[in-house]
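Engineer: Compute the structure for the input listed below.
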Amino acid sequence: MRITRLTTEQARAVGEALARAAAFFRQIIDAFRELTRRLAAALQPLVRLAQPAQAAIEVPGRPAWQSPYGPPSRRRA
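Structural biologist: This next block holds a predicted model:
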C-alpha cells in the first residue's frame, strides 16, 4: 500500500506513533497475563476447598438440567 498524501516526515512520524502504540498495548497485554496468572494461583486453594462440596452436590445418573420429579405433565386440551 502506498500513501501518497503524506510527506516522508509525516509517514515516518505515523510509523513511530504506531510503534509506540503497539509497545504500549503489548505492556498492557503482558500485565493482564501476569494478573490472570497470579489470580489463578491465588484461587487454587479455594477451588480445592470447593471440590468436595461440589462432589457431594452432584447427583450421579441425572443431568443437572433434568428435574428430579420427572418430566412435566401434559396439558389436557
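Engineer: When you work out contacts or count neighbours from here on, use the C-alpha atoms and nothing else.
Structural biologist: OK.
Engineer: From residue 38, how far off is residue 18?
Structural biologist: 30 Å (C-alpha to C-alpha, to the nearest Å).
Engineer: where do the helices sit along this protein?
Structural biologist: When secondary structure is read from DSSP state H, the chain shows helices at 8-57.
Engineer: Check the gap between residue 49 and residue 8 for me.
Structural biologist: Looking at residue 49 against residue 8, where the rule is C-alpha to C-alpha, the gap reads 62 Å.
Engineer: structure for this one too, so we can compare:
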Amino acid sequence: MSMLERLKSTVSSITQADYTDVAADQALNLDSIHRISLIVALEEEFDIEIDSDELGSEMFDTFEQMGKFIETCIAQ
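Structural biologist: The predicted model follows:
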C-alpha cells in the first residue's frame, strides 16, 4: 500500500468520510478534534512519534503535506 493510500485510509477511519477521490494536494479541511485523533492514528500506523514542537496546522492541510511530514519523521 502506498503512502497516499495509507494516509487516506487513516484519515477516513478518523473522520468516517470517503477520501478515495481526494487529490494529494486538495485541502482536507479537518477540524481540531479530527487533527488530535489523527496524530495518534498516524503514530500508530507509521510507528513514529510526533513531537508537538514540530507540529504546524499546515501539516494537516493536504495529504501531500502530511506525507512529507511523515517521511521526515520516519527518516529520523
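Engineer: Mind telling me the TM-score for this superposition?
Structural biologist: Taking TM-score structural alignment, normalised by the length of the second structure as the basis, the two superposed chains have a TM-score of 0.23; 23 aligned residues with a C-alpha RMSD of 3.2 Å.
Engineer: And the helix or strand residue 13 of the second structure falls within, what's buried?
Structural biologist: Counting by DSSP states H and E, the element that carries residue 13 of the second structure is helix 3-15. Residues of helix 3-15 of the second structure classed as buried under the neighbour-count rule (16 or more other C-alpha atoms under 10 Å) are 3-4, 7-11, 15.
Engineer: for the second structure, what spans make up the helices?
Structural biologist: With helices called from DSSP H, the second structure shows them at 3-15, 32-46, 63-75.
Engineer: which other helices and strands contact the last one?
Structural biologist: The one in question is helix 63-75 of the second structure. Contact analysis of helix 63-75 of the second structure by 3 or more C-alpha pairs under 8 Å, 6 or more residues apart in numbering; DSSP states H and E lists helix 3-15 as its packing neighbours.
Engineer: who does the helix it packs on touch, helix- and strand-wise?
Structural biologist: So helix 3-15 of the second structure, by 3+ C-alpha pairs under 8 Å, 6+ apart, packs with helix 32-46, helix 63-75.
Engineer: could the ones you listed be laid out in CSV, adding mean neighbour count?
Structural biologist: Formatted as CSV, these follow (neighbours: other C-alpha atoms under 10 Å):
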stretch, mean neighbour count
helix 32-46, 15
helix 63-75, 16
